[in-house]
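>>> structural data only, the sequence is not supplied:
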């Protein structure tokens, strides 16, 4: 799954560690999501969308689409 998490994090001047804290996950989880090695759970995707005030689709895109 492609995502804009790294770009959004940079735009909001957040470190991976701070974003992880805000999302209640580990920094390694944020890193894996940013690199496309891990797809977030639906609750985590909703949490990220609320944090950045975007829709899930604005952050995460299906690679097949």
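Everything's here; your move. Predicted model, so just to flag it, every value in this text is computed and none were measured.
>>> C-alpha from now on. contacts and neighbour counts both.
Will do.
>>> figure out how far the longest helix along the chain is from the centre of its chain.
Scanning the chain for the longest helix, with DSSP state H as the assignment, gives helix 42-52. Here helix 42-52 is found 8 Å from its chain centre; the criterion is CA atoms, centre = their mean, to the nearest Å.
>>> structure two is appended below for comparative analysis:
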């Protein structure tokens, strides 16, 4: 799943290990998520979003959500 995890992590000046420790996962999980090779569980997505204080949708791209408003 496309995500902005790496950008948010780097903006905070965190290493992958520091982020992993903060959200209680392995460094390998952070590496895989940043490489878009692993999709986090819903609770993990919410934990990461809460850590960065952003909505889940801002951190993770929803491929099923249309940006178009059908009522316009």
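Yes, it's here. This is a predicted model, so every value here is computed, not measured.
>>> just give the TM-score of the two.
Once superposed, chain against chain, the TM-score is 0.94 (TM-score structural alignment, normalised by the length of structure 1); 65 aligned residues with a CA RMSD of 1.0 Å.
>>> still on that earlier bit, same for the longest helix of structure 1, what does it pack against?
Here helix 42-52 of structure 1 touches helix 16-23, helix 56-59, going by 3 or more CA pairs under 8 Å, 6 or more residues apart in numbering; DSSP states H and E.
>>> got the buried residues for that helix?
The neighbour-count check on helix 42-52 of structure 1 (16 or more other CA atoms under 10 Å) flags 45, 47-49 as buried.
>>> reformat the residues you listed as TSV; add distance to residue 56 of structure 1.
As requested, the buried residues of helix 42-52 of structure 1 are exported to TSV (distance: CA to CA, whole Å):
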residue	distance to residue 56 of structure 1
45	6
47	9
48	8
49	5
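>>> contacts only, for the nearest residue to residue 16 of structure 1 once chain neighbours are set aside.
Nearest residue to residue 16 of structure 1, sequence neighbours excluded (CA to CA, 6 or more residues apart in numbering): residue 27, at 5.7 Å. Contacts for residue 27 of structure 1 (CA atoms under 8 Å, 6 or more residues apart in numbering) come out as 16-17, 19-21.
>>> same thing but 10 Å
Residue 27 of structure 1 is in contact with 15-21, 33, counting by CA atoms under 10 Å, 6 or more residues apart in numbering.
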